[in-house]
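Participant: missing the sequence, but the structure's below:
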């Protein structure tokens, strides 16, 4: 197992960690490990924006939309007035 040292941790942040750890019945070290683990594994599960939108609204059902065929070639946006 690796060891990590966190320097210059704010006193207030350390106090909050101590309170949260105590409320969960854990040591500050174990609470910090859990927080880091949860933060890093959440990133893997999020997926892209489309996946997150799909997951959020999947319970209400879906919609099948017909995508119209493009009749003109796509062009760059023009910002001239």
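Facilitator: Received, thanks. As the structure is a computational prediction, the values presented were derived from the model and not from experiment.

Participant: contacts and neighbour counts: CA atoms only from here.
Facilitator: Noted.

Participant: tell me the secondary structure at residue 64.
Facilitator: When states are read from DSSP: H, G, I helix; E, B strand; the rest coil, the local structure at residue 64 comes out as coil.

Participant: for comparison:
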């Protein structure tokens, strides 16, 4: 297995990672691995299609149709033939 070294993390980021690791009951290294796994594997499996995301978000409402609204032009189109 490969190793990585991440240098020059700011203090706030280290503090947040430590707190998250403590909350989860993991070591700092295990927490960093879990974050990378979630971001790189689980998020990759989710669709990046915006329409699919919207459909998924509102799917619990069941099937419904949005009525088509008739639209009239806002103004008369110009005539360039004159």
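Facilitator: Here it is on my side, so go on. If you're wondering where the values come from, they're calculated on a predicted model, not measured in any experiment.

Participant: show residues contacting stretch 50-61 of structure 1.
Facilitator: Applying CA atoms under 8 Å, 6 or more residues apart in numbering, the set of residues contacting stretch 50-61 of structure 1 from outside is residue 46.

Participant: buried stuff in the longest helix seen in structure 2?
Facilitator: Across structure 2, the longest stretch assigned as helix under DSSP state H is helix 11-24. Of the residues in helix 11-24 of structure 2, 17, 18, 20, 21 count as buried by neighbour count, 16 or more other CA atoms under 10 Å.

Participant: how about the particular helix or strand that has residue 44 of structure 1 in it: buried residues?
Facilitator: Assigned by DSSP states H and E, residue 44 of structure 1 falls within helix 28-46. Within helix 28-46 of structure 1, the residues that qualify as buried are 28, 31, 32, counting by 16+ other CA under 10 Å.

Participant: rewinding a little: and the buried residues of helix 11-24 of structure 2, which is closest to residue 68 of structure 2?
Facilitator: Among those, residue 20 lies closest to residue 68 of structure 2 (CA to CA), at 48.2 Å.

Participant: leaving out sequence neighbours, find the closest residue to the closest one.
Facilitator: By the measure of CA to CA, 6 or more residues apart in numbering, the closest residue to residue 20 of structure 2 outside its immediate chain neighbours is residue 31, 7.5 Å from it.

Participant: just checking, that neighbour touches residue 23?
Facilitator: No: counting by CA atoms under 8 Å, residue 31 of structure 2 stays clear of residue 23, with 10.0 Å between them.

Participant: on that earlier part again, what's the angle between the helix holding residue 44 of structure 1 and helix 11-23?
Facilitator: Computed with axes from the mean of the first three to the mean of the last three CA atoms, to 10 degrees, the direction of helix 28-46 of structure 1 lies at 90 degrees from that of helix 11-23.
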